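Colleague: Sequence first, then the predicted structure:
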Amino acid sequence: MKKIKEIIVVEGKDDTAKVKQAVEADTIESNGSAINKETIEQIRHAKEKRGVIIFTDPDAPGERIRAIISEAVPGCKHAFLPKDQARSKFDKGLGIEHATIEAIQDALVSVYELTEKTGTEITKSDLIAYGLLGGARAGYRRDRLGELLNIGKTNGKQLLKRLNMFHISKQEFEQTMEVLIQEEKDE
């Protein structure tokens, strides 16, 4: 079982239990969106000592928690789980606790550090040229690109910022878009 050096921030006890089935790691639970000052301080301390990976559910509350922590504790790493890999087979549940061990391991291997980068090679024109802004399939393409790059789901406004923050190179972006386009042709 792979050992993770950083402390993983999850939303609750069920997430902790599932992560510990997949990897050897310590966790901090945010207790959902009721994240308080004490938890933020605990995360800040963990980041200074060992580093932190934020691993929240792929839904609106999970993204809100991720944003709160990222703003309060800059420099955390991020792991993303695509929605289709976080759905319960038995009910309408969505979350890390419903993912397979393999999906969690894959997400934790593809960790990104959010940092501001200036002079990125990817432009809004690139997004338009690849049909990621405007158009009938733009939403699908953004979602699929987020899955393939492990950067999470974004809307049109967020996509360029997230590509820049994760330091996705223009070459990696173009190669991933070619994969996506080929998938569409094969449908």
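Modeller: Looks like it came in fine.
Colleague: only C-alpha atoms for contact and neighbour calcs from this point on.
Modeller: Fine.
Colleague: longest helix in the protein, by residue count?
Modeller: helix 170-186 (DSSP state H).
Colleague: Which strands or helices does that helix pack on?
Modeller: helix 138-149 (3 or more Cα pairs under 8 Å, 6 or more residues apart in numbering; DSSP states H and E).
Colleague: Would you map the strands across the chain?
Modeller: Under the criterion DSSP state E, strands of the chain are mapped to 7-10, 27-29, 52-54, 77-78, 112-113.
Colleague: Can you give me the neighbour number for residue 61?
Modeller: By the measure other Cα atoms under 10 Å, the count of residues near residue 61 is 14.
Colleague: Spatially central residue in the chain, please.
Modeller: Nearest to the mean C-alpha position of the chain, counting by Cα atoms, centre = their mean, stands residue 80 at 2.6 Å.
Colleague: I'd assumed residue 58 was in contact with that one.
Modeller: Yes - between residue 80 and residue 58 there is a contact at 7.2 Å, judged by Cα atoms under 8 Å.
Colleague: Give me the common contacts of these two.
Modeller: The contact sets of residue 80 and residue 58 overlap at residue 152 (Cα atoms under 8 Å, 6 or more residues apart in numbering).
Colleague: dump the residue contacts of the closest residue to residue 113 other than its chain neighbours.
Modeller: In space, residue 113 comes closest to residue 77 once its chain neighbours are excluded; the distance is 4.2 Å by Cα to Cα, 6 or more residues apart in numbering. Neighbouring residues of residue 77 by Cα under 8 Å, 6+ apart: 51-54, 111-114.
Colleague: try this one next to it:
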Amino acid sequence: MIKEVIVVEGKDDTVAIKRAVDADTIETNGSAIGKDVLARIKLANERRGIIIFTDPDHAGERIRKIVANAAPGCKHAFLPQEKAYYKGDIGIENASPEAIRQALSELRTETDAIQGEITLEDLMSVGLLVHPSAAERRLELGKLLGIGYANGKQFYKRCSSFNITKEEFYAAVDQLGYRLEEHE
């Protein structure tokens, strides 16, 4: 049994989670999260902790931000889009039990870090910003670091808030071969 309560978007996500692990869930019922649902999430976070596990799409990221703002210090699980894709639909409900268990084994905890180790210069030096392949690089590096895909500004924020170290960052960069010649 997973101690924390897993916050998901809907009933189909709950079914997928329960196929993979023994856990309790709270459903946000999409991006129109009501006050009563946020109150339940806050209470669950205080009593047991929560894991935010939303779909790897724009709506899921919006829900993740709303819930994370309401429940500071929560944990995050990220699922790559290709593991959540089925017949044109992206969602946790499409993921295999193995993919769900994998995502839940690589949790990240958000902190209130004002300045993490990773700088904008680090992101620039490996082509994560202002580079023709920046979005693709952030997608792949986000998978390796377990922080999901994000635009440049959000990727920088996630590196800080999830306390990604320079060692961890550059090990992943090296694994993907993303160092740019002019910065080596």
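Modeller: Thanks, I have it. A quick note: this is a predicted structure, and the numbers were derived from the prediction, not measured.
Colleague: quick one: contacts of stretch 162-175 of structure 1?
Modeller: 112-118, 120-122, 151.
Colleague: Ignore what I typed, I meant stretch 134-144 of structure 2.
Modeller: By Cα under 8 Å, 6+ apart, the residues outside stretch 134-144 of structure 2 that reach it are 80, 127-129, 148-152, 155, 172-173, 176, 178.
Colleague: which residues of structure 1 does that stretch align to?
Modeller: Using TM-score structural alignment, stretch 134-144 of structure 2 corresponds to residues 138-148 of structure 1.
Colleague: Please identify the buried residues of that stretch?
Modeller: Of all the residues in stretch 138-148 of structure 1, those buried under the rule 16 or more other Cα atoms under 10 Å are 138-139, 141-148.
Colleague: now do stretch 91-104 of structure 2
Modeller: By neighbour count on 16+ other Cα under 10 Å, the buried set for stretch 91-104 of structure 2 is 91-97, 99-100, 103-104.
Colleague: now the helices for structure 1?
Modeller: 13-22, 37-49, 60-72, 101-109, 124-129, 138-149, 156-165, 170-186.
Colleague: Next, the buried residues of stretch 75-85 of structure 1.
Modeller: Residues 75-83, 85 are the ones in stretch 75-85 of structure 1 that count as buried (16+ other Cα under 10 Å).
Colleague: So which bit of structure 2 is that stretch matched to?
Modeller: Mapped onto structure 2 using TM-score structural alignment, stretch 75-85 of structure 1 spans residues 73-83.
Colleague: Any idea how many residues pack against the residue nearest to residue 81 of structure 2 when sequence neighbours are not counted?
Modeller: Counting by Cα to Cα, 6+ apart, the nearest residue to residue 81 of structure 2 once its immediate chain neighbours are dropped is residue 56, at 5.6 Å. By the criterion of other Cα under 10 Å, residue 56 of structure 2 has 23 neighbours.
Colleague: May I see the buried residues of stretch 119-135 of structure 1?
Modeller: When burial is assessed from 16+ other Cα under 10 Å, stretch 119-135 of structure 1 yields the following buried residues: 122, 126-127, 131-133.
Colleague: got it, and stretch 164-175 of structure 1?
Modeller: 164-168, 170, 173.
Colleague: That one maps to which residues in structure 2?
Modeller: On the basis of TM-score structural alignment, stretch 164-175 of structure 1 is assigned to residues 160-171 in structure 2.
Colleague: Quote the end-to-end distance of the matching stretch.
Modeller: The first and final residues of stretch 160-171 of structure 2 sit 17 Å from each other (Cα to Cα, to the nearest Å).
Colleague: can you give me how far it is from the chain middle?
Modeller: 15 Å (Cα atoms, centre = their mean, to the nearest Å).
Colleague: can you check stretch 31-47 of structure 1 too?
Modeller: How far stretch 31-47 of structure 1 lies from its chain's middle: 19 Å, per Cα atoms, centre = their mean.
Colleague: How about stretch 123-132 of structure 2?
Modeller: With Cα atoms, centre = their mean as the basis, stretch 123-132 of structure 2 stands 21 Å off its chain's centre.
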